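Q: Structure, please.
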Amino acid sequence: MIRTVHSLEQAVTIAIADSNPLVMSAMSELFQRDSRFSLLATSASAEGFLANVSRVPAQVGIIDWALPAMGGAKLLGLLREQADAPRMVIYGQQSTDVHLAALAAGAAGFVSRSDPVETLLDTCIAVAAGKMVFPYLDVRELQRNPLQTLSRRELDMLAALSKGLTNRELSRELGITMNTVKFHLSNLYDKLSVKSRAQAIAFYYSNRTGGKLSETGEHREGAEGER
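A: Modelled structure (predicted):
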């Protein structure tokens, strides 16, 4: 398809990252054949995507949530630090909480790979226009889930806490001071209505994976004696 100069000026610029070459090929062809879009760059990793959009800014980025090597959540965290970062659409497998995790990380949209391809195209148009598109999001459930009241830093803290890290290890992991760790932990406990790190870890697993507090995490908490 031959595009005129006018159509290129009006096209939504797109950057894509997916480790599956078949998916990448199909998406590339999809966007290249649609005159509403201009595909600027493709990559097979989060690092490649970050390098691409740093060199050639795009309006919309499309990635798989499980993108190697750093993953979607960390990639979105890095993109938030860039003034001209693309608005992000997660294109991946639908599960019980991927769309919520993507929303919490700062994505603007989510599309399941089982949806018709038109859904991906329409979502990118809507996201480029400044809209949020999460078709699987139940707002009532979102409001009932305390995890959705946490800031990005508090979510990072809770995820790191679930590994059984001590306050000192949390400080190194997140690149913050010990006092800041204690400040975030205090806020975290208040928002989750818990009184200890063991309870916070139990809450994390019961709400994110449906599992129980791991023996490792429980033992670590007791051994370190940290709240």
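Q: make it CA atoms for all contacts and neighbour counts henceforth
A: Noted.
Q: Walking through the chain, point out its helices one by one.
A: 5-10, 21-32, 46-55, 72-79, 98-105, 117-128, 139-144, 152-161, 167-174, 178-192, 197-208, 215-224 (DSSP state H).
Q: Now distance to Met88 and mean neighbour count too, for those helices, in CSV please.
A: Shown next, in CSV, are these (distance: least, Cα to Cα, whole Å; neighbours: other Cα atoms under 10 Å):
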stretch, distance to Met88, mean neighbour count
helix 5-10, 19, 12
helix 21-32, 15, 15
helix 46-55, 12, 18
helix 72-79, 8, 18
helix 98-105, 9, 20
helix 117-128, 8, 18
helix 139-144, 20, 10
helix 152-161, 16, 18
helix 167-174, 24, 16
helix 178-192, 27, 16
helix 197-208, 22, 19
helix 215-224, 34, 14
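Q: need those helices in TSV with distance to Ile90, can you?
A: Shown next, in TSV, are those (distance: least, Cα to Cα, whole Å):
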stretch	distance to Ile90
helix 5-10	23
helix 21-32	13
helix 46-55	12
helix 72-79	8
helix 98-105	7
helix 117-128	10
helix 139-144	18
helix 152-161	17
helix 167-174	25
helix 178-192	27
helix 197-208	19
helix 215-224	31
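Q: Could you also give me the structure for this next sequence, so I can compare it with the first?
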Amino acid sequence: MTPPVRPVRILLCDDHAVVRAGLLALLGGEPDIEVVGEAGSGEEAVALAHRLGPDVVLMDLQLGPGIDGVEATRRIAAGTGTGAGTANVLVLTTYDTDADITRAIEAGATGYLLKAERPEELFAAIRAAAQGRTTLSAPVASRVMARMRNPRPTLTERELDILGQLSQGLGNRDIARALFISEATVKTHLGRIYEKLGVDTRAGAVAVAKEQRLLP
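A: Below is the predicted model of the structure:
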């Protein structure tokens, strides 16, 4: 007698309860997929991943207050804390900018799926992630390929933070206060950003960043 196949154990992480309820209902119809936990924040996702030891964490990127989905992915992928092993993280989000995709993949995400995908695509991606195989939504895969063919400037996470503040019209002093760094440090980072983007003004940096979709 063939032993029953253990279902893929899933932890859902999304800060919207309605979205989690929808995913729970959707995944409940798949006999080989079992939702073992729900998290509404990045911190909760990390704690539950360590405690429950799921096969896959379905992770949103924007999670409101606290750490975002990228940082939660990094901690889960690194296996920090205590618990039963490391889960594979499958990003499920509406965001498809180069910055979001790059940060998530660098943080250790196994796959990157957009919420606009059909349910069948989500089920297949979950099963693939459970086996450590990568799945990318078609638009995401296209962006990754385009970036490989035409490499864009690589900005550090801190430079992206400053660029994001810059795009909101903040001056050096306000950026320094927001990021808890000195104005001198802000100026140093701005110089590197200008050099990497091939510009010499704040407006030029923001324009190039938007054109190349470097900002979340």
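Q: Indicate which one of the helices of the first structure is closest to Asp64 of the first structure.
A: Of all the helices of the first structure, helix 72-79 sits nearest to Asp64 of the first structure, with 6.9 Å by Cα to Cα.
Q: Can you spell out which helices and strands pack onto that closest one?
A: Here helix 72-79 of the first structure touches helix 46-55, helix 98-105, going by 3 or more Cα pairs under 8 Å, 6 or more residues apart in numbering; DSSP states H and E.
Q: Next, the residues that contact that helix from outside, please.
A: For helix 72-79 of the first structure, the external contacting residues (Cα atoms under 8 Å, 6 or more residues apart in numbering) are 46, 50, 63-66, 85-86, 88, 101-102, 105-107.
Q: sorry, back to before: go through the helices and strands packed on helix 72-79 of the first structure and name the closest to Glu173 of the first structure.
A: helix 98-105 (17.9 Å).
Q: what comes into contact with the closest one?
A: Contacts of helix 98-105 of the first structure (Cα under 8 Å, 6+ apart): 65, 72-73, 76-77, 90, 109-110, 134, 136-137, 148, 152.
Q: So which of those is the closest to Met178 of the first structure?
A: Using Cα to Cα, those come closest to Met178 of the first structure at Arg152, 18.2 Å.
Q: Contact partners for the closest one?
A: Shown in contact with Arg152 of the first structure (Cα under 8 Å, 6+ apart): 104-105.
Q: per the alignment, it corresponds to what in the second structure?
A: With TM-score structural alignment defining the correspondence, Arg152 of the first structure maps onto Glu157 in the second structure.
Q: what's the counterpart of Ala146 of the second structure in the first structure?
A: Counting by TM-score structural alignment, the partner of Ala146 of the second structure is Glu141.
Q: One more: Ala178 of the second structure?
A: Looks like Ala178 of the second structure aligns to Glu173 there (TM-score structural alignment).
Q: Quick check: the gap between its match and Ala105 of the first structure.
A: 18 Å (Cα to Cα, to the nearest Å).
Q: Ile14 of the first structure now?
A: From Ile14 of the first structure across to Ala105 of the first structure, the span is 20 Å (Cα to Cα).
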